[in-house]
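>>> I would like to see how this sequence folds:
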Amino acid sequence: MAGNARTFILMAAMTALLMGLGWMLGGQGGAIIALVFAGATNVWAWWNSDKAVLRQQNAIQVDSQSAPELVDMVAALAQRADLPMPAVYVLQTEQPNAFATGRNPENSAVAVTQGLLANMPRDELAGVIAHELAHIKNRDTLTMTVTATLAGAIAMMGNMLLFSGGRSDRGGGLGAVLAMVIAPLAAGLVQMAISRAREYEADRDGALISGQPLALANALARIAQLAGRTVNMPAERNPASAAMFIINPLHALRADRLFATHPPTEERIARLQAMARGR
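Predicted coordinates:
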């Protein structure tokens, strides 16, 4: 219930921002058009954003024939989590990372990168997959995919406002400033609003699913260290999706790092270590 309320609040907030940008572009008519656009975007995001994110990340679906060990691991962990078997994808990037997506557990997917498969010991890989299954179990995936889609829509509307300069009776030059500052800032703030709590919760629940909190802690440390050395180009081209990953995929030199879409890795590791000591 809380997850559904959070999704509704995020949709409402992003819709209001879209309407505000529409008003600056075209007054009342622009606001109405933005409202219609936001409604269509919300419906589209609800049903299709998971597929869009997978396409953006150049994800390739695998099965028991093409990746038997990975698929068997996902199946075993999904059974432990009392979840339907999700679709399994591999991302064609050497950066170790992973995310989950889908509007519900019956229509979900787990995606891992080639770099994750190449660099993770089996127990740490299981911890990462369990973390992503926890997102599916908690229905975070809908929140993440819808938010990423709406953040992209906000950025697009902001660009339109920037290049048009806005209506002269709506601030004109001020509209351009708002487009450059508020629109991307709002998108970043939305990512931050949902990311910290859901990551801590998915760490805890993922550790319970895998039964190995220290393995997940070690995986987080390893991914954080290696991710900063490898550029994930699909993620760089689509920064609104960054909050979906287990570790921020954006390169350390990017300005996007100013927006803390993920909790501090050190704090996440400390919580998992405390969890292991308390078992």
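>>> rest of the way, CA atoms for contacts and neighbours
Will do.
>>> Once you drop chain neighbours, what's closest to Phe120?
Phe isn't right for residue 120; it's Met. Using Cα to Cα, 6 or more residues apart in numbering and skipping residues adjacent in sequence, the residue nearest Met120 is Ala219, 7.1 Å away.
>>> To compare with the earlier structure, here is another sequence to fold:
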Amino acid sequence: MTRILLLTLTNLLVVVIFGIFLKIFGLQNNNNIIYLLIMTFFGFTGSIISILFSKLITLNSINYKLIKYPINEKEKWLIKTIINISKLNNIKTPEIVIYKSNDINAFATGSNSNNSLIGLSNSVFKYMKKNEIEAVIAHEICHISNGDMVTMGLLQGIMNTFILFFSQIISDLICNKKQNNKKSNFLLNIQSTIFTSLEIILGFFANIIVMSFSRYREFRADAGAAKIIGKKNMIAALNRLKISSKPLINKNLIAFYINGSKLNLFNNLLNSHPTLNDRINALINM
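Okay, here's the model as predicted:
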């Protein structure tokens, strides 16, 4: 509930800040205020929907087995481990799924800490030791207790609003829009082209900001897991992930996996995860 309240307050704050921007630069007219409200609505709508339906979206994108009533020792151990680590983080035990994948990976999602889901690939149990699996689970539960899913949605909503609003304002300024002036089809086409180009350019820089936060939260989840399960165990888990050199990432969940893809573009500015070596070094230097 606190995170949803934060989402609402931040939404209002974005409107206020953009309103101040309009006033400072003499752009405060009825059309721009309407733009601001519309862009804020559309900017946050997608993020709010993705947060509220994150579990459903996730489950529809993977081949999974829900672990509710254990049928073997592995599942009994898994449920017990997740319950214990959840209690240490003061959160409700998340739903648990095991999904089919050749990739050693895990993820967490959900709209809040009391309505969450944790998933582990079946390869985790093939290639990792119990202490390493515990570290992976602790990492994902730290994501849940930190509210990372909501925060990512919140940040993405702000970026979406920024992109839409400033693309519209700048394209209007370039095309010399004045109230009550009629535009030719040619000028409207030019403005549309400028708007789309600005969306792409601003979207690129906004994505750098979002990915920067995503990398930060990975370091934070690693540190949180190390405090729960031990630094050596978390480092061992990260070293084990190295054997999965090219994780098979579902694009809908890329920011929520423990082992992210490696794009290696623009000095890793667009990576959702730090390199495994960087994460290990951060733990060593804790």
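>>> one step back: ok, the residue nearest to Met120 of the first structure - contacts?
With contact set as Cα atoms under 8 Å, 6 or more residues apart in numbering, Ala219 of the first structure has these partners: Met120, Glu124, Leu125, Gly127, Val128.
>>> Just give me the match in the second structure for it.
Using TM-score structural alignment, the partner of Ala219 of the first structure in the second structure is Ala237.
>>> And that match, how close does it get to Ala106 of the second structure?
Going from Ala237 of the second structure to Ala106 of the second structure by Cα to Cα, to the nearest Å gives 12 Å.
>>> between those two, what contacts are shared?
Common neighbours of Ala237 of the second structure and Ala106 (criterion: Cα under 8 Å, 6+ apart): Val136.
>>> pretty sure the match of Ala219 of the first structure belongs to a strand, no?
No. Assigned with DSSP: H, G, I helix; E, B strand; the rest coil, Ala237 of the second structure falls outside any strand and is helix.
>>> Out of all residues in the first structure, which is the farthest from the middle?
Asp169 (37.3 Å; Cα atoms, centre = their mean).
>>> for it, helix, strand, or coil?
What three-state DSSP gives for Asp169 of the first structure is helix.
>>> Spatially central residue in the second structure, please.
For the second structure, the residue nearest the mean C-alpha position is Met152 (4.1 Å; Cα atoms, centre = their mean).
>>> got a list of what the equivalent of it over in the first structure touches?
Aligned by TM-score structural alignment, Met152 of the second structure pairs with Met144 of the first structure. Counting by Cα under 8 Å, 6+ apart, Met144 of the first structure touches Thr101, Ile194, Ala243, Met244.
>>> if we go to 7 Å?
Contact partners of Met144 of the first structure, counting by Cα atoms under 7 Å, 6 or more residues apart in numbering, are Met244.
>>> Over to Leu270 of the second structure?
Leu270 of the second structure makes contacts with Ile208, Met211, as judged by Cα under 7 Å, 6+ apart.
>>> Now check the first structure for the residue matching Ser214 of the second structure.
Checking TM-score structural alignment: Ser214 of the second structure goes with Ser195.
>>> again with Thr275 of the second structure
By TM-score structural alignment, Thr275 of the second structure lines up with Pro264 in the first structure.
>>> before we move on, what about His139 of the second structure?
Match for His139 of the second structure (TM-score structural alignment): His131.
>>> Spell out, range by range, the helices that occur in the second structure.
For the second structure, the helices defined by DSSP state H occupy 2-24, 30-52, 54-59, 73-88, 122-127, 130-145, 148-174, 185-229, 231-241, 276-284.
>>> Okay, buried residues for the first one please.
The neighbour-count criterion (16 or more other Cα atoms under 10 Å) identifies Arg3, Ile4, Leu7, Thr10, Asn11, Val14, Val15, Phe18, Gly19, Leu22 as the buried residues of helix 2-24 of the second structure.
>>> just the fourth one next, same as before
Applying a neighbour-count criterion of 16+ other Cα under 10 Å, one finds Glu75, Leu78, Ile79, Thr81, Ile82, Ile83, Ile85, Ser86 buried in helix 73-88 of the second structure.
>>> what sits up against it?
By Cα under 7 Å, 6+ apart, helix 73-88 of the second structure touches Pro70, Lys92, Thr93, Ile137, Ala138, Ile141.
>>> show me the contacts for Trp23 of the first structure.
Listed by Cα under 7 Å, 6+ apart, the contact partners of Trp23 of the first structure are Gly30, Ala31.
>>> That one: which element?
If you go by DSSP states H and E, Trp23 of the first structure is part of helix 2-56.
>>> Distance from that helix to the middle of the chain?
Its chain's C-alpha centre and that of helix 2-56 of the first structure lie 17 Å apart, by Cα atoms, centre = their mean, to the nearest Å.
>>> Tell me the spacing between the equivalent of Gln65 of the first structure over in the second structure and Leu88 of the second structure.
Using TM-score structural alignment, the partner of Gln65 of the first structure in the second structure is Pro70. Shown here: Pro70 of the second structure relative to Leu88 of the second structure, a distance of 22 Å by Cα to Cα.
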